[in-house]
Each structure stands twice: as structure tokens, then as C-alpha cells.
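Peer 1: Provided below are the primary sequence and the corresponding predicted coordinates.
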Amino acid sequence: MARKWYRFKQYIFAKMPYLKDRNSLFYYALILIGIGIGFYGYALFTQYFTVPLGGDYTQQYVAFHYNFYDDWWTFFKTGKFVLWDHNTFLGADNITSNTYYGLFSPFLFPILLFPRILIPQMMAIMMIARMVTGGLFFRLYLKQLGVKESTARLFAIAYAFCGWISYYLWFNNFFEVISFFPLVLLGIEKILNREKPYILIVGLFLLGISNYFFLITICFYGVGYALFRFFQLRKKHTRKENWIILGWGVGAFAIGLMLAAWILIPNYLNAMQAPRAEDATYLISLKEAWANKDWETLKNLLFYDWGRNNSGESADYRVLYPFVSFFYPAISGRYVSLIPIISFENISGSIFIFTPSIMLLFVSVFNTIRKKKFSHLIPIAFF
């Protein structure tokens, strides 16, 4: 029996040699999964392996996933995709109403492989899968920048479990941003190093089908990031090569957007007619404050006042947020673990890991100056 077990192990190790290497990506992925389970651990082990967050998550997103599940299985069984969904009163356009909530999310499709009764459990598993995916992609991005393996893995963990996750625990469809955003950065770096533009195209497409809401913002940011990095690296290439790189970059952004246009354009046209869009007067208020030279209003519009909570009450306890979030993430977008309040400012949930990052930032700035890499100071000054 022992000999058979030994032969079996040797066979497995021969087929999968990475199992013998404790530093392999396989075990790193297991570490990410373990952290993800711990992140949701209390809910998973007390709520039948679900994460029943309050607010929009239980009131909307769980129900949406049942609806999406039924729509996709209708398509698989009949070959007809549900374009007009009658599950809401008189019905709604399925594309413009439900793609915002994840109808075409890549993380929806594994859920379809399991019985309908397990949807809440599978949603919890997909939460962890999003974090793990984001961490693995972010490691690739850092490696592309030349960061050593141990540092890349450490900061990939920090990225995968950053405050964005705490902020949007209850807003399930925003998770994809943390999963696919590193692909955009990685794709830009690949192009700047004269590699093929496929990763950038795929990254933009995945963002478009999973969360078009952030696609436009990321495109603006991506172009700014690409130009900054282009001017940093331009001397490493000939003039002809630089023009080729610019062409690849413009083409990749255009193709990525075109691949997602069948979702992006209908949703944009629909959103512009929505009451929320008509009531969105932030830009108008900014222009009026600037024209009237109302500097106080302008300051309040640009810099959110942290002096009061959502109920308008004094919130002096906010000075504790950096200290609390240094050790513990927010429980959700509404609650923090160490302060007994019911009106936690959810924006502040994204501070988690922020404090240690700021500590490292000062060291990085000093190191940048010491190595005379002054171009690194430009984005620091900008942001």
C-alpha cells in the first residue's frame, strides 16, 4: 500500500511539478483563496456559506442573479436570448437594464453550472474568485514593471483585499473592476515594450461586458497613464518605434471599446434619459461656483466634508478611521468593526491598507529622489 501511494505521488509530481515547489504560483493562489475565505469567514461559517449583506446586496443582487440564471438557461434550452425581461412589472430591456448588474459578467457563468438553489453560496464563492483574480493579475502587472517576485506577491495581496472591496461588499457588480483593471495597466505596459496589444484589448472588453459604468473612467485614466509612461520610456526606442507604439496603443483602445460597444452604446443612450442623470448637477454646480467666485462652495464640492456623518450629526470619531482600518477592514459599506455606530461613512471604508501604504509612500518618494527618477514625482504631485 505504501509503495502504491509513493508511486502515485511520484506520478502526480511528474505531471504537476509545481506541487513540489512551495514558491509556485499554485500555492500563492491557495494563499489568496485562504485569505479570501478568512475575509468573509464569519459570515461563511455562520450563514450557510453565504454572505448575506444588508442593503442592495440582499434586496437586489441576489434576486438579480436568480433572474440572470433563468434568462441564461432559457437561452441554453431554446436558443433564444431574453431581450425583453417580463420579470419586473411590465418588463424591461434586458441589455440596458441588467448589464449594469452583471448579466454578462464572466463571474456569472460558473454559477450557471450549479443547481439554482446554490446561487447565494456560489455568489459568495465568486466574491472570493474576483479577489483572487485581481491579485493574480496585479502580480503580473508588477512583474512587468520589474518588481521582484516577493514584493509583487505582497502588494498583489494588498491590492486584492484593499478598501475598494470593503467599500463595495454590498454593491456586487463593482467587484469586476478590481479583477480586470490590472489587465488594462499590464496591456499598456506590454505595448510600451513593443509587445502585442491583445492583453489591453481583452482587459477593456472584459471591463465593458462586466461593468461598462467604470469602463469610460478607466479609459480616461488609462490614456493618461499610457502617455505618462510613454514619455518616460520614449528614449529607449527610436522615433519610428515610438510612432508604432502610439499606433498600437490607439488601436488597442479603439478595438477594446468597439468590442464592448454593443453594451456600451445602448446603455449610454438609456442612461442619459434616466432621472438620475437628469438630476446629476454636480458639474453645473461647479461651473456656477467658479463663475460666481464662490470659493467656499467650490471647496466643499471638490473636497468632501468629513466633519459630519450621513445623518448630518457631528462625527468626530472619524479621526479614528485610519487607526482602525490599519488593523481591520470595514465590515461593509455601512459599518466598521471597532466603533459602535450605525452611520459609518461608507466612503471611508476604502481607507483599509491606506495607512501602511502612505507610510511606504514616503519611503518610495525618498528613494525616487535618491535615484534621481524625478519623473515619478509628476503623478504624485498630480494626485
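Peer 2: Yep, it's here.

Peer 1: from now on I want contacts and neighbour counts done on CA atoms only, so please keep to that.
Peer 2: Noted.

Peer 1: any idea how far the lengthiest helix in the chain is from the middle of the chain?
Peer 2: Longest helix in the chain by number of residues (criterion: DSSP state H): helix 119-144. For helix 119-144, the distance from its own C-alpha centre to the chain's C-alpha centre is 9 Å (C-alpha atoms, centre = their mean, to the nearest Å).

Peer 1: and the gap between Lys196 and Phe220?
Peer 2: Look at Lys196 and Phe220: by C-alpha to C-alpha, to the nearest Å, they are 21 Å apart.

Peer 1: just Trp290 next, same as before
Peer 2: Separation of Trp290 from Phe220 (C-alpha to C-alpha) stands at 24 Å.

Peer 1: same deal with Ser150?
Peer 2: 31 Å.

Peer 1: can you give me the distance of Ile165 to Ala2?
Peer 2: From Ile165 to Ala2 the distance is 46 Å (C-alpha to C-alpha).

Peer 1: adding another structure so you can compare the two:
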Amino acid sequence: MGKKLESRKSIYFKYTLCFLVTGILVFGWLVAYGKSFVWDFDGVFQHFNTLAYYGKYLRKILMTLIREHRFVFPMWDLSIGFGSDILTTLNYYAIGDPLTLLAVLVPGSRTEYLYAVLIVIRIYLSGMAFIMFCRYHKNQGNGVLLGAVTYCFSGFVLFCGARHPYFINPMIYLPLILIGIDKIFNREKPWLFVGMTAISAISNFYFFYMIAIVMVIYAVFRYLMIYGRIRIKEVVPWLLKFAGWSFLGIGIAMPILLPSAMYVLGTGRMSAKNYIPVLYPLAHYARLLNDFFGVDYIAASPRYYTVTGFAPIILVALFILLVSRKKHRELKWGWVVLTALLLIPYAGHVMNGFSYVSNRWIWAYGMLLAYILVKLYPDFLELKKSEKRTLAVIGCVVLPAAQLLLSKYATLHGWLGIGMTAVTIVILLICSGMKKQQFFAAAMVVTTIVSIAGNAYFLFSPDQTNYLKAFRAKGAPYAWLTNQAQNNLVKELEDTDTFYRYDQYGNIARENTAMQNRLYSTDFYYSVTNGAVAEFFREMDTSNPIEQMYDGLDGRTILDRLTGVRYFIVKKGHEEYLPYGYDEKVAENKKYTVYKTEQTLPFGYTCDSVITREVWEELSVTEKQQALLQGAYIQGETEYDTDLAQTSLVFNDVEPEYEITTDGDIQIEGNQYVVGKSGASITLHYQGVENCETYLVLEGLNYDGEATKFGMTVTRDDVEKKETVYTERNSFYSGKENFLYNTGYHEDASSEVTLTFRKAGVFTIENLYLAEQPMESLDQQTEALKENILENVEFDENTVKGTITLDEKKILVLSMAYSKGWKAYVDGKEQAVLQANGMFCGLELDAGEHVVEMHYCTPYLIPGLIISALCLTGIVIFLIWKKKCK
């Protein structure tokens, strides 16, 4: 017992020492160059932002409990997009991950250090979990050490560890879940399996789905190893047993898993019909040998997230597995199955939730390869002469020859990997037959760490692929979200009104910064978005190409008014991007200027008529936006039944006739635009009108080619807007093909709009036209909607309160995103919440004075809590019963 304990302590001590050395060599690049661990884009505005927000969120709960003796969980935040559910939006990034609870101890200004520490802890724990898995299967010695180091410092970790920190979590959970599966097969207690299943499901629904698939594959392999073949009398009881324990773990996780899963499944991104090729491009396969040893961070994401980058000793172990003795057949078949999945696009489609093709499950493949190293390591010095010769030929001849053959795709990190593979084989051959293996073990550890350090060098070094440039400077992330964000100018105005939004155009938006500055905005960027908001954006053909990211409302005056935009931010000196009515300059600094308007709608405004579905569906996009300033459109599965009058719609938009001229290598063939060289353009010449916004509308926009995205530039006079469109081959594609590009408001008539194609290829545009929206009736329509408004508005945790007085029955529209989680109480009586005017909450109110209260609860949270409580109660009853039986 003492020797076992000493051996266990020894392996963990050795691992910790190797981890520290390797970690310094890997992440020392960030420290040495004064970089934070925060990736430039998603890292700042999603991951780091969420961690800082979560810390404030947890501290607020504690302070409310201590000071007010109330236990309140905020579930809705109006400062996230147009209003978002906190749990379902942020579960993907922080809420549910046990490690992020530490954020409660760290102020926002110091979150950067916690962020880095958590990345290191996640990587360390993944190696620890791997060691626990190996030791459960009676593996000991230096093979376990090498396997743990190669597992926790694979290319996937180097690439994603700081880029997407929570991508490392499944590497911690999977080994422990697999131990739980083995315990069940060995008729031991199932609580590790149940507990880790619950934690994994709570932590991240997306990766739990992948883990579940790997769990099934592993359980099938273990069953075949035990019974040799499938027999009904054994397989049925095992299926029932695993199903029962799995459902128990999932049931415990239901308070977070159920709301998050339902939220994700309701997004257009999940339902979009992405392009699924039969095979990957040949170039993708050709790069696999080279990329086995390293990571090209520039190409990793576009190439279906097939991020490899393994230590060369892994390849040596794999060679020995495939060319040596007949043992370890289960590992050979496991490698064959997972490798096949890695090479078939449809498998990436399935593993990614039947969405776009992505191999983000490759961390599981890395665990298999690391375990192959663990199992084959004892065989390294016991090879037959024929096996040694074969190994020498493969490592020292075949690999270099293959790299030369694929020299078009060869890189320095690939040659380093092949060289280190040869060095490893040479050391193995020299040490073969030695009685003392300490030198060989030390040499393997050194070569492995050197290989990983070399991989990090080629990844991070400014002299190589320079991944460093993708990370923010030390101290910058929190400043970017707060005092250096454009909206800080709006915050400094200290507007005491209870509600107003800001919008911006002509500058790079910093999404989600309103969360930190406690403002209300028109920008958002998280992996899943409110379905009502996405539906509104599709109805309005907004210019944002990504469903889950929007940087404002394209400066469209009507949309800004509907959403209560009081302040508009533009780059200093670029007032041409201002919408109509924003003529009062209220703040500025060296980069930005803020303008204000009084002609916008308040948080709660009213409509005295409704637009029927039949009428709505016949309207053009420009007519739809005008209609929303005249009446209320109520969405739902059936036509809204009301005795309110139908809106008598009046439209004043103009679609001018135009002539097209071309510039550059472009041919127009019907509705196809054949662009021979990027930069070619078409110009629409027309006779415009004064005092209007001019729109270029593209319906049925598609690209015939293999590109995942393409860029276009729309210009009118001194307004230039660069736009990006994603194709069905892109992971961000959500099925959107109709776009309205606003070329801005102008007092004088315009006569030309130019569309420039920034990519060569064949473009299809089913319908292309110009539309001009005069501003002459907007102020009158806005004032009409402000005749009766919600007053005395109060925002509290999960509640909105206000009063309103009406002379007649009207629809009250609240300027926050609709969700099934809202319940309304008018004068104390519950009333149905309507989805009004696209994405907003609406209430039908009779004439008279009313007190309106809105209460929010995350959809499916209560059923999830009930299921979880039943599962936990069942566990307690089961344990009491077991104890009594004993």
C-alpha cells in the first residue's frame, strides 16, 4: 500500500514538474512580449467580457443576500443586446463551469489575471484527469507521464487554450467520465460517472453533446472487449443500466442544460442548411502530415477546426502499434474508427450537432493518441529486429520522402516534427536492449518537451506565424470594454433617464461593451442569439451577415426610432454616417463624436391599430419598416384575434429606375454577375429625391464557388460601407440571402450608387433594386406613437414596472426583446405577452389607467429544477435503501 501511494505521488510530482517547464516554454511567449492571455476578438468581447461580468453578477447576488436578506438571481439583462436571458446566453462561456466561480473573488480590473490562471489550471487538470484514467487501467511509469504531457499540450490546447478557454473543459471531463464507465462495467459505484456527466452537461451543452457521442463509442468498445461479441442477454441489461445512470446525471443538470439546449436549438444557425461535402478538399488531406506536428493558426479555423499538432513521440507509438505485434487490437480499431471520423466531413457535421462541418471534437482524438503512447511505451525497448528495421525505414526514409512529395504544403514546423520523429527513433534504437532505462526515459521526456516548445515557437514567434499578434497587450482587455470603449462617451453624459439606447456606424463596434458600462445598445456578439431578434433582423433584411453578431442597425432612421436610440456615435469628422434627426452634438473625444435626437420612441409606446399577417406578408422590406411606425404587427402561429382596427398603411418610399454601367472585369448575364477580377464594380445611375435615405436592396444573393465568404463595398457620394456575406460553406452561415444596405441620409438628391465586388467569381442576385425613403412623415408618425406612453418606468431584477393612461384600447409595445420567459400583470391580473413589431414585447390594454408589471423567469428553468430535485431525491432514497439492505 505504501509503495502504491509513493508511486502515485511520484507520477503526480513528475507531471507537475514537467507541466511547469513545458508551460513556461509555451506561454512564456505571451509574458515575454507583454501580452495578456486574451485573444483579440472573441477573447475580449466574449470570453474575458463574460468572466468579468460573471464576477460582478455573483458579487451582486451575495451583496443582495447580505444587505437586503434576499436571495435573487438576475435572469434577464437589458444591456445584453436588445435584452437577453443571462443563463442561456452566457452558459456557453462561463455559467456552469465550476472554475469560473472564482470570478466572485476578483474585481473586473483584475480579471485578466484570473483569466490567465484559469487557462493554466484547465490545462493542468486535463493532464491530471488523463493520469487518473491511465492509473485506473493499471498503467504506470514514464509512459503515463509522457502521455499526460502530450495530451495537455497538444496543438489543440496551444491553439485554443487562450483563444477559447472553455474548449479545454471537455479534456478534463472526458477521462473522468470514461473512468466512470469502466467502474460501472466493473460493478463498482456509479457516482463518478453520474457526477461528471452532470458537471459536463451543466458546464457546456455544446461540448457535452460531443462527449456523449464519445461515451457511446467507448462503451461499445469496452463491451466488446469484455464479452467479445454482442449477445442480447448481456447487452440489454447493460444498455438499461447505462441509460439509467446517464439520465440520472443529465437529470441533475437539467436546471441549466434544459434552458440552454432549448435556446440553442431555436437559433437559425442550427437550422441553416450548410454545405456538407462528401470529402474534404484534397489540399486538406495533403496538409495533414505536415500539420500533425504543428498548428497553422491562420488556416486552423477555415479548415474545419482540424487542429492537430502532436508531439512526434505520438507518431512513433502509432507506428509501433500498427506494425508490431497483434496485441492492443482494441486500440488499433479505436484509432481506425476515430481517424475515419476525422477524414469524413459528414462525421464533422454530426459531431457538431448536425450543423456546419467542424472537428472541434479533435481533443478526444488527442486523448486516444496519448493513451496509445501510454500503452505502447513499454514496448519501445522490446521490439524485434524486423520491427526495428521497419520503424527505422518509416521514420527516417518514408516520412521525409512523403514530406518532399508534399513539399507544396510543407512548413518548417513540419520538418521539425519529422526531424524529432527521426531523433526519437534513433534514441530508441540505441537504447534498445539496455537493462537500465533511465537514460531512455529522460531522453524521451526531453525530446517531447523540446518538440512541444518547438511547436509553440512556430505558433507564437513573431518570426514565424506570429500568433502573438492575435492577443491583446497586458492591461488592455478590461480598458477596451470600459473606459476606452466608444460608449464611454455616452456613459459620461450621465443621462438620468431610465431608458435610452445608443447606436453607431462608420467605426469598428466593440460588441457587448454595454454589459460592462451598464448601457443599452444595438450591438451583440455571442454564439446564440434571441430568436425574436434574429427574426426581426431577417424581416428587415439588415446588413449584418451573422445571426449572432450585429453591430447596430445600419444607421436606418426608422429602426433606430423603433428601438429607442437617443444617441448616435460616429467617427470624428464623419457626420455623413449620421441618420436623420441626430443634429445635436453632445460629446466628443479625439476619435469619436456623439449626437443626440429627441425624435425617438420611449421604452413603452402605443399603437391604436394592428397589421394583419395577410397584409404583412405582401409588403416589401421598405414597406415593412414604414408599417411598424403606423401600427402593431403581432406575430404568432395563428392570426392575432382582436377587435382593434386594421392599420390603414401609407407608404412614401420610391424605387427609382436606373441604368447600370460597369467598371473592371465584370459581365452581367441576366441575374448573374461574372466577376473576372476582384475590384470590379457596377454603378446604378438614377434620379434621386431630396431629404431621404437611399437603400441598395439585394435579394437572393449567392456565390457560386468554394469560398466561405466574400466582401462587397457599397458607396454613394462620400458614404462607403464595406460589407461581408457568408456562404453556406461557412460556419457562421444562418441561411440569410436578402440584404438591405443603407447608403445614408442626405438632404440633397443623389444620382449614383456603386456596388464593388471584392472577390472574383460568379454572383447571383435574384432581385436588385434601389429604394429611397423620404423622411417627411417620420416625425409625425413618431409623435403619434408617443401619444400614450408607459410612465414611471422602473427596472429591477427580473421585473419592469410602469403606469399608463389610455383613452381607448391600444397595443403597448415595450422596447425589449420578446421571450417566452416574460409574464405580464396588468392591474394585478396576468395577461398574455405578445410578440409585437418583430422582436418586442407587447400587451393589449383597454382604456383607462393601468399599472403594468413584467416578470421574467428563464424558460424551462422551473421544469429543469423539478427534474433535478426528483433525481437528487431519488439518489438519496436509493442510498438509504442500499444502506438498509446491507
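Peer 2: On my side now, so go ahead. Being a predicted model, the structure only gives us computed values, none of them experimental.

Peer 1: where in structure 2 does the longest helix of structure 1 fall?
Peer 2: Under TM-score structural alignment, helix 119-144 of structure 1 corresponds to residues 111-136 of structure 2.

Peer 1: in that stretch, what's buried?
Peer 2: 111-112, 114-116, 118-120, 122-135 (16 or more other C-alpha atoms under 10 Å).

Peer 1: could you check how far the one helix or strand Lys882 of structure 2 maps to is from the centre of its chain?
Peer 2: Here Lys882 of structure 2 sits within helix 861-885, counting by DSSP states H and E. Centre-to-centre, helix 861-885 of structure 2 and its host chain are 34 Å apart (C-alpha atoms, centre = their mean).

Peer 1: okay, stretch 721-739 of structure 2 sits on what stretch of structure 1?
Peer 2: Aligned using TM-score structural alignment, stretch 721-739 of structure 2 spans no residues in structure 1.

Peer 1: what does stretch 190-204 of structure 2 give?
Peer 2: Using TM-score structural alignment, stretch 190-204 of structure 2 pairs with 197-211 in structure 1.

Peer 1: can you list contacts of that stretch?
Peer 2: Stretch 197-211 of structure 1 is contacted from outside by 99-106, 173-174, 176-177, 180-181, 183-188, 190-191, 214-215, 248-249, 252-253, 255-257, 259-261, 263-264, using C-alpha atoms under 8 Å, 6 or more residues apart in numbering.

Peer 1: selection in PyMOL covering whichever of these are buried, please.
Peer 2: To isolate in PyMOL the members of these that are buried, counting by 16+ other C-alpha under 10 Å, one can use:
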select buried, resi 99+100+101+102+103+104+105+173+174+176+177+180+181+183+184+185+186+187+188+190+191+215+248+249+252+253+255+256+257+259+260+261+263+264
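
Peer 1: quick one: which of the contacts of stretch 197-211 of structure 1 sit in helices?
Peer 2: For the contacts of stretch 197-211 of structure 1, the ones inside helices are 176-177, 180-181, 183-188, 190-191, 214-215, 248-249, 252-253, 255-257, 259, 261, 263-264, with DSSP H as the criterion.

Peer 1: which ones are touching the most centrally placed residue in structure 1?
Peer 2: By C-alpha atoms, centre = their mean, structure 1 has its centre lying nearest to Ile178, at 1.7 Å. By C-alpha under 8 Å, 6+ apart, the contact set of Ile178 of structure 1 is Arg130, Met131, Gly134, Ala160, Trp164.

Peer 1: okay, now the last one: neighbour count?
Peer 2: The number of residues packed around Trp164 of structure 1, counting by other C-alpha atoms under 10 Å, is 21.

Peer 1: what is the neighbour count of Cys18 of structure 2?
Peer 2: 19.

Peer 1: just give me the match in structure 1 for it.
Peer 2: Mapped onto structure 1 by TM-score structural alignment, Cys18 of structure 2 lines up with Ile31.

Peer 1: identify, from the contacts of Ile178 of structure 1, the entry nearest to Ser364 of structure 1.
Peer 2: Ala160 (21.0 Å; C-alpha to C-alpha).

Peer 1: the closest one corresponds to which position in structure 2?
Peer 2: The equivalent of Ala160 of structure 1 in structure 2 is Cys152 (alignment by TM-score structural alignment).

Peer 1: skipping adjacent residues, who's closest to that match in space?
Peer 2: Take Cys152 of structure 2 and drop its neighbours on the chain: the residue closest to it by C-alpha to C-alpha, 6 or more residues apart in numbering is Gly127, 5.2 Å away.

Peer 1: coming back round to it: Ile165 and Ala2 of structure 1: who's more crowded?
Peer 2: Ile165 (26 against 7).

Peer 1: secondary structure element for that one?
Peer 2: helix 163-167.

Peer 1: okay, now the match of Ala160 of structure 1: neighbour count?
Peer 2: Neighbour tally, Cys152 of structure 2, other C-alpha under 10 Å: 29.

Peer 1: and it, how far from Ile177 of structure 2?
Peer 2: With the distance defined as C-alpha to C-alpha, Cys152 of structure 2 ends up 17 Å from Ile177 of structure 2.

Peer 1: just Arg59 of structure 2 next, same as before
Peer 2: Computed as C-alpha to C-alpha, the Arg59 of structure 2 to Ile177 of structure 2 distance reads 32 Å.
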